[in-house]
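A.B. asks: Need a 3D model of the following:
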Amino acid sequence: MNISYVLVVDDDPAIRGLVGDALRSEGYVVDLAAHGREALDAMRARRPATVVLDLMMPVMDGFSFMEACHYEQLCDDVPIIVISAVHEALQRMNEVPVHACIAKPFDLDDLVRTVGQFARPNGRAH
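C.D. replies: Reported below is the predicted structural model:
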């Protein structure tokens, strides 16, 4: 596992880009996925230090992603940070193992700090 590698999963390209750019500017290596199925493919290829995950997405939502991810033992030791605008979805977080939940709209600096609790930027001490 690369301790600086973060996988960002969100169906909104603007949010994916914004979060990805912010993390890259802090020294993280970032991959982007538009839905859970793309995220699973990315995790099969390379295990991230942490995942930033939207819940409500087409093709495969965040809940289905987490179920498949744990079934395949891809994320047993990978912290998951959930971001979601849907209050009901955030209330379901006790059903799945996540390390942090952030409601949309979110403060980008807060998200970057939260990622920093689980991953380390290239060349920086944790």
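A.B. asks: going forward, measure contacts between C-alpha atoms and count neighbours the same way
C.D. replies: Noted.
A.B. asks: Between the two ends of stretch 83-103, how far is it?
C.D. replies: 6 Å (CA to CA, to the nearest Å).
A.B. asks: meant to ask about stretch 21-39
C.D. replies: 18 Å.
A.B. asks: Let's compare: structure for the following, please.
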Amino acid sequence: MSDASDVQGAVDGELRLMHPVVRSSRALALELLDPEFVEVGASGRRYTYEEMIAGLPDKPGSSADGPRYEPSDIRGVLLAPGLVHLTFETVFAGRRARRTSLWRKRDEETGWRMYYHQATPVPPDTA
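C.D. replies: Prediction:
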């Protein structure tokens, strides 16, 4: 695989995780989150894999008729074989956040899975 296809695999997973159908399904989220997953949310709270799988269907962005994450400027870098770093920005319900995630691929069967995610709120007056 090329660097570009590895990065695209991670981007595809990131976009899937923002989709309400995936967010509302623990089974689909299990396919995209690494068992060693950790998140530091925009609130500063730390989430484990177990907490995220249990709570994702109730989190914002999980309802088909509610607000959706609007990602922009997604960039990725292959850090090492099987490890991609993504950075991007989202708008959700009028609030901006800068985000970063690490995606890892242990084998072809499991594919790309999010290993780490962090969100940082962007103040309204920031360019």
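A.B. asks: After superposition, what's the TM-score here?
C.D. replies: The TM-score (TM-score structural alignment, normalised by the length of the first structure) is 0.27; 66 aligned residues with a CA RMSD of 5.3 Å.
A.B. asks: you'd agree D3 of the second structure is up against G76?
C.D. replies: No - with contacts counted by CA atoms under 8 Å, D3 of the second structure stays clear of G76, the gap being 9.5 Å.
A.B. asks: List the buried residues for the helix or strand D34 of the second structure falls within?
C.D. replies: D34 of the second structure is part of strand 33-40 when elements are defined by DSSP states H and E. Neighbour counts over strand 33-40 of the second structure (16 or more other CA atoms under 10 Å) mark 33-34, 37-39 as buried.
A.B. asks: ok, residues contacting the next helix or strand along the chain from that strand?
C.D. replies: The helix or strand immediately downstream of strand 33-40 of the second structure is strand 46-48, counting by DSSP H and E. With contacts defined as CA atoms under 8 Å, 6 or more residues apart in numbering, strand 46-48 of the second structure is touched by 36-41.
A.B. asks: Neighbour count for D3 and G76 of the second structure, which is higher?
C.D. replies: Neighbour totals were compared for D3 of the second structure and G76, and G76 leads with 21 against 16 (other CA atoms under 10 Å).
A.B. asks: burial measure for the closest residue to the more buried one other than its chain neighbours, as a count.
C.D. replies: In space, and not counting its chain neighbours, G76 of the second structure is closest to L86: 4.3 Å by CA to CA, 6 or more residues apart in numbering. Other residues within reach of L86 of the second structure, judged by other CA under 10 Å, total 19.
A.B. asks: Isn't L86 of the second structure up against R104?
C.D. replies: No - checked against CA under 8 Å, the pair L86 of the second structure and R104 is beyond contact range at 11.2 Å.
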